[in-house]
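*Asks:* requesting a structural model of the entry that follows:
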Amino acid sequence: MKTNTLDFDAQALREKILDLAMRGKLVPQDPNDEPASELMKNNDLKSSDEKPHDIPDSWEWVVLGSGVKFINGRAYKKVELLEDNSLTPVLRVGNLFTNSSWYYSNLNLDSDKYIDNGDLIYAWSASFGPRIWDGGHVIYHYHIWKLILDQAIDKNYLYYFLLDKRNVIGETDLHGSTMKHITKTNIEHLSFPLPPLSEQSRIAAKIAQLFALLRKVESSIQQYANLKDLLKSKLLDLAMRGKLVDQDPNDEPANVLLDKIKAEKDQLVKEKKIKSLPEITD
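*Replies:* Coordinates of the predicted model:
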């Protein structure tokens, strides 16, 4: 139970970091940065009418789909999913989370149906979430989007925006969600807080740094818990072997105690207060 509490605290800290980041409160603004309004002019980004929270003056609320293309993978027939691992792997949603079983394909597809290392993708069915892919050249399934970004948007900054499920579906795993999928229309119309490009990079770097520290803390907590369990087991073992405390020569030996117990038992049996019991052995 204690471990779950520690895990909960770590998750709450991650959410707080992401929340501060998207409000412009994680790193300071630099007055020398080109404001986001200039990025909008140069890249045809559309302003969003929805403004979920306050942001710095140098930022702008934009419609996410005006700066990001969400490209679906391909839906496959069963006969197209092969087990020959010499072919091109087919990335399914389960492979991103819990499923280690892969299928392969010999199809020759358009280039936008493949992903490579460094591509930002998003799983939108059953299990949600973004990933910066690092698993090599693969075909991706229909339930995954490949994201093509406008040059005004930093890939890592967008990754962290999408990582916070509150930005996408309004809820977190901690509070539960009944949604089973996210539509492309919904995600394209999300309001996206756009900082100056240089600040986007600084924010992403700061989040990565803080998340790395959190992982170290979690690892240390787990190591401490494991050590505590090991020490507890060792102490009990030593205690039962008579090696935890020094023996006192003035202590009454155990065999004398056993003789007293036997005598008392015999007397109780003789007085018919108890029935005869098995012999007490060493």
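
*Asks:* contacts, neighbours, all on C-alpha from now
*Replies:* Fine.

*Asks:* what number of residues lie near residue 203?
*Replies:* When neighbours are defined as other C-alpha atoms under 10 Å, residue 203 has 24 of them.

*Asks:* residues contacting it?
*Replies:* The neighbours of residue 203, taking C-alpha atoms under 8 Å, 6 or more residues apart in numbering as the test, are 21, 26-27, 157.

*Asks:* got a list of what residue 65 touches?
*Replies:* Going by C-alpha under 8 Å, 6+ apart, residue 65 touches 187-190.

*Asks:* in this protein, which spans are strands?
*Replies:* 60-63, 68-72, 88-91, 103-105, 114-115, 120-125, 127-132, 138-140, 144-149, 191-194 (DSSP state E).

*Asks:* would you do the same for the sequence below? I want to compare the two.
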Amino acid sequence: MPKKKTALTIEERLQQALVPAEEQPYEVPENWVWVRLGAIAEIVTGGTPSKKHPEYYGGNFPFYKPSDLDQGRLTYDASEYLSEEGKNVSRIIPKNSTAVCCIGSIGKCGYLMCEGTTNQQINSAIPKINSLCLYYYLCTENFVQDLLSMASATTIAIVNKSKMESCAFPLPPLSEQQRIVERIEELLAKLDEAKERLQEVADSFAVRKAAILHKAFTGELTKQWRRENGVSDESWEEKTLQDVCSMKITDGTHKTPVYCDSEKGVKFLSAKDITAEKICWDNIKYIVPELHEELYKRLAPQVDDVLLAKNGTTGVAAIVETDDIFDIYVTLAVLRPEKSIIYPLYLLKVVNSPLCKEQFAQHLTGIGVPNLHLRDIKEVLIPLPTIPEQHEIVRLIDDLLARERSAQQATEQALASIDLMKKSILARAFRGELGTNKASEASALELLKQVLAEN
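*Replies:* This next block holds a predicted model:
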């Protein structure tokens, strides 16, 4: 007969729960103790009710998956729901538990606002202490790194239940736990408010850019310039894109390209290589010299040509700034400016403006892959001021948009810094550095003994 296991004494359980000094990640206040996560939370691995039983699904009992944890502190909605039958065959996770993704996106946490269940990619921590204190620590970078260090060395990183139970947790006294939560939520609320305002600013950049371009091509931006230079408002004309080009607007080869490596071939551009106002040369292809000779006789791109994407990514233009030899595919159209009436950079700006994009959009054809026909490109109407005013418009657009980009970068940096500040607040909170700890309070060791005795 096998020997019956003897129940551990409270002192033995206490020794198992405490983290040895050499394994403690960092120092905490004297009345805190480092404990194993499994001592202050029950860890439960989720499971998926059998899909062979469709009656398990379609009710209103939340069945949480890793993507649902993106809701963070307010995890409520689930991507799938179980019926009463499905609920009955599942392990129910009480509300106020913390669900932690332990396969794939390891460390992503959600605080469950209602009871539910989870799939097997999630380990839930059912708290035996202040539930939000537990949640916020599980959101710290220290805990996430602890989990990652325990992940199994497989194709997909996995942290099982027992490994998560062994993670270290800095346990404060019970009253301190509540003060930590209140201080964290106070500070995070202020940061969220600041983030919301910054996000509104960030979201408005596209609107302000469109407003700048609208003013530029309706004459409002250079109204003062015309007054100062004695230029009449009547000097503006309306022309088609074909009217302002020195040659017939045409596209690249319709032939299927024969590619080769860069050492033997000639540069070959298509719509994918055109970004806003620039040609991206990073991932271009190369065609065989024989095909190049044939194509170049028909169409030889040159400096100041405007290349317009007409298939796939439509309505995006870039200007040729190099005298390098290259050929283009059918997905690009060439607009060669008649420099006696239009400044090449003005043509580039207006083609990339909402004014032209809206006209392009009206003529898109094709299912799946949008396409612009040359005949429609040729008939797009643009405003045409005098050459000097075109130069001034380009200068003002560049100046104003450069300021906008600078402000946008500053806003993005501020948004990123808010996320870093949140991580810093959580890190400091669980080091006792938020000014909430009271050294006179009884040691958390007494709390740990009470938790162990009750379980």
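
*Asks:* among the contacts of residue 65 of structure 1, which ones are buried?
*Replies:* Buried subset of those (neighbour count, 16 or more other C-alpha atoms under 10 Å): 187-188, 190.

*Asks:* just these now: which is nearest residue 68 of structure 1?
*Replies:* Of all these, residue 68 of structure 1 sits closest to residue 188, with 7.8 Å by C-alpha to C-alpha.

*Asks:* now the counterpart of the closest one in structure 2: how far from residue 240 of structure 2?
*Replies:* Aligned by TM-score structural alignment, residue 188 of structure 1 pairs with residue 378 of structure 2. From residue 378 of structure 2 across to residue 240 of structure 2, the span is 6 Å (C-alpha to C-alpha, to the nearest Å).

*Asks:* kindly report the same for residue 454 of structure 2.
*Replies:* Residue 454 of structure 2 sits 83 Å away from residue 240 of structure 2, going by C-alpha to C-alpha.

*Asks:* when those two are compared, which one has more neighbours?
*Replies:* residue 240 (15 against 8).

*Asks:* where's that one relative to residue 356 of structure 2, distance?
*Replies:* 11 Å.

*Asks:* need the overlap of contacts for the two.
*Replies:* Joint contacts of residue 240 of structure 2 and residue 356 (C-alpha under 8 Å, 6+ apart) are 380-382.

*Asks:* wait, which of those residues is closest to residue 175 of structure 2?
*Replies:* For those, the residue nearest residue 175 of structure 2 by C-alpha to C-alpha is residue 382; the value is 69.6 Å.

*Asks:* isn't the closest one up against residue 244?
*Replies:* No - look at residue 382 of structure 2 against residue 244 with C-alpha atoms under 8 Å: they stay out of range, at 9.3 Å.

*Asks:* more neighbours: the two, which one.
*Replies:* Neighbours per residue (other C-alpha under 10 Å) separate residue 382 of structure 2 from residue 244, with residue 244 holding more: 22 against 19.

*Asks:* what about the residue nearest to that one when sequence neighbours are not counted, distance to residue 345 of structure 2?
*Replies:* Using C-alpha to C-alpha, 6 or more residues apart in numbering and skipping the chain neighbours, the partner closest in space to residue 244 of structure 2 is residue 338 (5.6 Å). According to C-alpha to C-alpha, residue 338 of structure 2 stands 12 Å off from residue 345 of structure 2.

*Asks:* so which of the two has more stuff around it?
*Replies:* Ranked by neighbour count (other C-alpha under 10 Å), residue 338 of structure 2 and residue 345 place residue 345 first, with 21 against 16.

*Asks:* what does the more buried one correspond to in structure 1?
*Replies:* Residue 345 of structure 2 maps onto residue 156 in structure 1 when the alignment is built from TM-score structural alignment.

*Asks:* thought its match was touching residue 201?
*Replies:* Yes - counting by C-alpha under 8 Å, residue 156 of structure 1 touches residue 201, with 7.3 Å between them.

*Asks:* report the set of residues contacting both of these two.
*Replies:* What both residue 156 of structure 1 and residue 201 touch, as defined by C-alpha under 8 Å, 6+ apart, is an empty set.

*Asks:* so can I have JSON lines of the buried ones among the contacts of residue 65 of structure 1 showing distance to residue 254 of structure 1?
*Replies:* Listed next are those as JSON lines, based on distance: C-alpha to C-alpha, whole Å:
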{"residue": "187", "distance to residue 254 of structure 1": "76"}
{"residue": "188", "distance to residue 254 of structure 1": "79"}
{"residue": "190", "distance to residue 254 of structure 1": "77"}
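
*Asks:* residue in structure 2 matching residue 15 of structure 1?
*Replies:* So, by TM-score structural alignment, residue 15 of structure 1 is matched to residue 210.

*Asks:* give the contact list for that match.
*Replies:* 353-354.

*Asks:* ok, now residue 179 of structure 2?
*Replies:* residue 436.

*Asks:* any idea which element it lies in?
*Replies:* helix 174-203 (DSSP states H and E).

*Asks:* of the strands of structure 1, which is nearest residue 235 of structure 1?
*Replies:* strand 127-132 (44.0 Å).

*Asks:* quick one: buried residues of the helix holding residue 179 of structure 2?
*Replies:* 174, 176-181, 183-184, 188, 191, 195, 198, 202.

*Asks:* do the same with stretch 164-178 of structure 1
*Replies:* Buried residues in stretch 164-178 of structure 1, counted by 16+ other C-alpha under 10 Å: 164-165, 167-169.
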